[in-house]
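Chemist: Model the structure of this input:
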Amino acid sequence: MAYLHGVETVEVTNGARPVEVVRSSVIGIVGTAPDADPEKWPLNTPVLTIGGAESVSDLGATGTLADAFDALFAQGVGLTVITVRVEEGAAIADTLSNVVGDVSERTGVNALWSAQALFGVSPRILIAPGFTSQRPSNLANPVVGAMQGFADRRRAVIIADGPNTTKEAAYTYRQDWGSDRIYIVDPGVTVYEGGETVVRPASAYVAGLIARVDRDEGYHYSPSNHEIYGITGTARPIDHFLGDPDTEANYLNEQRIATIVRDQGLRLWGNETTSVEPLNKFLSVRRTHDVVADSIQAAHLWAVDKPFSLQLLVDIAETVNGFLRQMTALGRLLGGRVWLDPAKNTKETWVAGHLYVDYDAEAPAPMQRITFYFNRNTGYYDTLSAKAVAEIARLTA
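Modeler: Model prediction:
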């Protein structure tokens, strides 16, 4: 230390750090736009847009991206979107191939991997309207399959469009998937456009709805039972009556397929992903746990490569505990706590520079089913009789 004759102040930065919640509703979209400005929307390159319709004014009117952005903006929120434009092929098979893209060349869906490096954000809601509903050669949709690896590693969810034909076809489509990161919506929606009613994929409308629910209520809320804006109906009528299990809406939900019902507005109806693990079946629980894990992870960059010390361990624990307490107070979590497991944290692991931190937490499940028991009670006739006798006696007194 340098020689000093006098007084100095050294700022010590010990203590818990604030945890900033990661963005929960960044949307990643892959599609076509043949008339787009190629300089602003280069092929197979992630493009970041923030805000409203003015941000995509030079996207052109043709292809799938323009309709998708109309659907997103119809939900009434300013959006953060990572867009990948691909070339429209001569046939749907060619376009599907372009949307899937190449892993090594980072084209199509695989271009989304570059978003974090380019913009510092990664998409958490993935859509490719018009390209996730097909089953080429009666096989699983290749675009959804290509998105799965990204969704698993980047903690994102995929909003996939069902086949938009029959409930039987939707059932067959659903059997291709068993992931808690895939949320299927069937059928498509109708919109009024150019003086006529046309059918559009539902996925972009649902993605925009999720962003709206995140903003207005929080990512721990399910998007189900929320009204979808900007649509006039569904591509086929969906039978629904609250409390009746023998409806198409209930059949689809039982198969873990979300749908859209008409009940005091046109509402998204369905909470469940295609997960084979019952604990992970609810979309809102999956997304909340993702946000918690990513927020805690991102909040500890400051601790990486610091030397082991008691103060450092306490600071990490208190940082996590403080965040879990905050999320619990806000209703995002039911509770949570942190601890160090001595079986994992040995002198061998610490001398190797490896710290293990355990914490638990649980997001609230959506109240998907409410059962009321209506009990007959003829004893109320005794009450009525007593009141009647008293009232008649009063009138005749």
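
Chemist: rest of the way, CA atoms for contacts and neighbours
Modeler: Will do.

Chemist: what about residue 348, how many neighbours?
Modeler: Neighbour count for residue 348, taken as other CA atoms under 10 Å: 10.

Chemist: ok, and for the longest helix anywhere in the chain, which residues are buried?
Modeler: With secondary structure taken from DSSP state H, the chain has its longest helix at helix 310-329. Of the residues in helix 310-329, 312, 315-328 count as buried by neighbour count, 16 or more other CA atoms under 10 Å.

Chemist: Show me how far that helix is from its chain's centre.
Modeler: On the basis of CA atoms, centre = their mean, to the nearest Å, helix 310-329 sits 26 Å off its chain's mean C-alpha point.

Chemist: For it, which helices and strands make contact with it?
Modeler: strand 335-339 (3 or more CA pairs under 8 Å, 6 or more residues apart in numbering; DSSP states H and E).

Chemist: Can you give me the buried ones in the strand it packs on?
Modeler: Quick answer for strand 335-339 (16+ other CA under 10 Å): 335-338.

Chemist: what two of those have the greatest distance between them?
Modeler: Of all pairs drawn from the buried residues of strand 335-339, the greatest distance, 10.8 Å, lies between 335 and 338 (CA to CA).

Chemist: Relative to residue 198, how far out is the nearest residue to residue 324 once chain neighbours are set aside?
Modeler: Closest residue to residue 324 apart from its sequence neighbours, by CA to CA, 6 or more residues apart in numbering: residue 336 at 5.4 Å. Using CA to CA, to the nearest Å, residue 336 is found at 48 Å from residue 198.

Chemist: one more to put side by side:
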Amino acid sequence: MAYVHGVRTSEVATSLLPAAEVDSAITIVIGTAPINQVDETNVNKPVLCYSYAEAVKAFGFQKATLKDTGFKNYDFTLSEAMYAFFQLYNVAPVVFVNVLDPKKHKETAKTTSLIIDKKTGSASIKEAGILLSSLVLRKDAGSEPYVLGTDYVTEFDDDGYVVVTSLTDASTTDFKLATDADIVVAAEVLDPTKVTSDDIIGGVNADGVKSGLELVEDVFPKFRVAPSIIACPRYSGDAGVAAVMSAKADGFNDIFKAIALIDVPSTVKNYTDVATFKNSNNLTSTNEVVLWPCLNMSGTIYNFSSQFAALLAEVDNDNSGIPYVSPSNKNIQCTGLCLADGTEIIVDNSRGSYLNGNGIVTANNMFSGWVAWGNRTGAYPGNTDVKDVFIPVRRMFNFISIQLAKTFWQRIDFPLNRRQIDTVLDSANILLNGYTSKGYILGGRVEFLESENPTTDLMDGKAVFHVYITPPSPNREIDFVLEYDPSYLQTLFA
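Modeler: Okay, here's the model as predicted:
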């Protein structure tokens, strides 16, 4: 040690660690988007969006369109989810992944001609999904193509249609595009109906490039947020998609857990058949929430998972970002229940109880307007462990496990001595005590037990801390016992 003459100071690490913040309802939505409006290469790339504008800039937006059934449906599921999150519920952030690939999910445009307005020099191609990279305009079938940027420009209107605007000749001020007859149009359009369950499931190719649900693993390394909800609106009704969603929700990045939102498809038309579908398709996992039917919002139909994911975020936000409150009996944005074709579905209290008793979440309109209805995960009724079958309890276990992992990751590789053990114990117990005092849990503690830490494990650098927590169960039933009391007849003689 060097010779010292005077006063010296030094520092040691704080023995208590502040808890890491965890966003409780980060949703990853995997589906289809009208990327022809923005970037045709935005395929199988996770994008974290904090606003509607960010989402539209990355993925475009296509309004729900009127179908032959008389109801509106979204052709692109990411547009549906974007509208639900940012417009109906005003919650963020969300991670979106588009799997629709213009190279293979396309068809020839039905539009073959266009009339340019003589006054404005513009015309709209009334067909959604036009790929600008494929658009060719000619005066007639035998002429050379008009040149984009030289003869005309394009933009998308609010309905997602391409607006073609002719440029003018500098010397004559005449429009360069013919206005005296139909011009010939050739183009390709996105076809979301060609997206299959295999596209949603995705995988890893020979070059190590991931797609579909495999990209769940990339969210935390890329954005430093961990998805706690996985949604694939419309496609999750496929048993293969649901199985992979459940597997990812059970654990990813070797640390995190989530819940998977499963839409029962509209091929299941009767409430009594939903339980049969759930069981026959093995939708019985503790990390699955099974949803039926669709939601009708003033004539626009939503897959239940699009709104339920946003509802979870809204409820968490209303409760300090802690997922201890059930989404059941909380208002959802709908005016009725229906199948995908608009067929009305009625769910009264008895039908709702039947569905809930089979581990299915639905909605009803009893006393508080339209609300989500049901607290159970898909594991119920085959599994009755409280930590597995109540949605808020399951989510609290996931939430606290992620928080512990993020908080104490910084302590990995510290010397396994008493100071290390006390730092973990004290910091974790302060965290749980705070949750207890605020009512997020009924109680909690962390212990370092000799029985769970054999000498050989300690020698090998392994330490086990036993966490006891009791999130409150949702009060799903309130009973009032009424009795006639004849003693009050004496009031007649008062």
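
Chemist: After superposition, what is the TM-score?
Modeler: Here the TM-score for the pair of chains, by TM-score structural alignment, normalised by the length of the first structure, is 0.88; 369 aligned residues with a CA RMSD of 1.9 Å.

Chemist: name the element the equivalent of residue 364 of the second structure over in the first structure belongs to?
Modeler: For residue 364 of the second structure, the aligned position in the first structure is residue 261, judged by TM-score structural alignment. For residue 261 of the first structure, the host element (DSSP states H and E) is strand 259-262.

Chemist: Quick one: map the residue nearest to residue 324 of the first structure onto the second structure.
Modeler: Checking TM-score structural alignment: residue 336 of the first structure goes with residue 444.

Chemist: List the contacts of that match.
Modeler: Contacts for residue 444 of the second structure (CA atoms under 8 Å, 6 or more residues apart in numbering) come out as 429, 432-433, 436, 467-470.

Chemist: Out of the buried residues of strand 335-339 of the first structure, which comes closest to residue 378 of the first structure?
Modeler: For these, the nearest to residue 378 of the first structure is residue 335 (44.4 Å; CA to CA).

Chemist: Just list the residues touching the closest one, thanks.
Modeler: 324-325, 328, 361-362.

Chemist: where along the first structure do the helices fall?
Modeler: 65-73, 92-100, 115-119, 142-154, 167-174, 203-216, 248-254, 283-298, 310-329, 347-351, 380-396.

Chemist: from the chain's centre, how far out does the fourth one sit?
Modeler: Using CA atoms, centre = their mean, the mean C-alpha position of helix 142-154 of the first structure is found 14 Å from that of the whole chain.

Chemist: Return the list of helices and strands in contact with it.
Modeler: If you count contacts as 3+ CA pairs under 8 Å, 6+ apart, helix 142-154 of the first structure packs onto helix 92-100, strand 157-161.

Chemist: hmm, 10 Å instead?
Modeler: For helix 142-154 of the first structure, the packing partners by 3 or more CA pairs under 10 Å, 6 or more residues apart in numbering; DSSP states H and E come out as helix 92-100, strand 125-127, strand 157-161, strand 182-185.

Chemist: what range in the second structure does the last one sit on?
Modeler: So that's strand 182-185 of the first structure. Counting by TM-score structural alignment, strand 182-185 of the first structure corresponds to residues 288-291.

Chemist: what's the answer for the second one, then?
Modeler: Under TM-score structural alignment, strand 125-127 of the first structure corresponds to residues 229-231 of the second structure.

Chemist: on average, how far is the matching stretch from the matching bit in the first structure?
Modeler: With mean CA distance after the TM-score superposition for the first structure, stretch 229-231 of the second structure departs from the first structure by a mean of 0.9 Å once superposed.

Chemist: ok, residues contacting that stretch?
Modeler: 24-31, 81, 94-96, 213, 216, 236, 242, 245-246, 248-249, 257-263, 287-288, 305-306, 308-310, 312-313, 395 (CA atoms under 10 Å, 6 or more residues apart in numbering).

Chemist: switch the cut-off to 8 Å
Modeler: Under CA under 8 Å, 6+ apart, the answer for stretch 229-231 of the second structure is 25-30, 245, 249, 258-262, 305-306, 309.

Chemist: Residue 197 of the second structure touches residue 234, doesn't it?
Modeler: No. Residue 197 of the second structure is not in contact with residue 234 according to CA atoms under 8 Å; the separation is 10.1 Å.

Chemist: The two - which one has more neighbours?
Modeler: residue 234 (21 against 17).

Chemist: Tell me which residues touch that one, please.
Modeler: 77, 263, 265, 303.

Chemist: ok, so of those residues, who is nearest residue 407 of the second structure?
Modeler: Using CA to CA, the contacts of residue 234 of the second structure come closest to residue 407 of the second structure at residue 263, 34.2 Å.

Chemist: and the closest one, what pairs with it in the first structure?
Modeler: In the first structure, the residue matched to residue 263 of the second structure (TM-score structural alignment) is residue 161.
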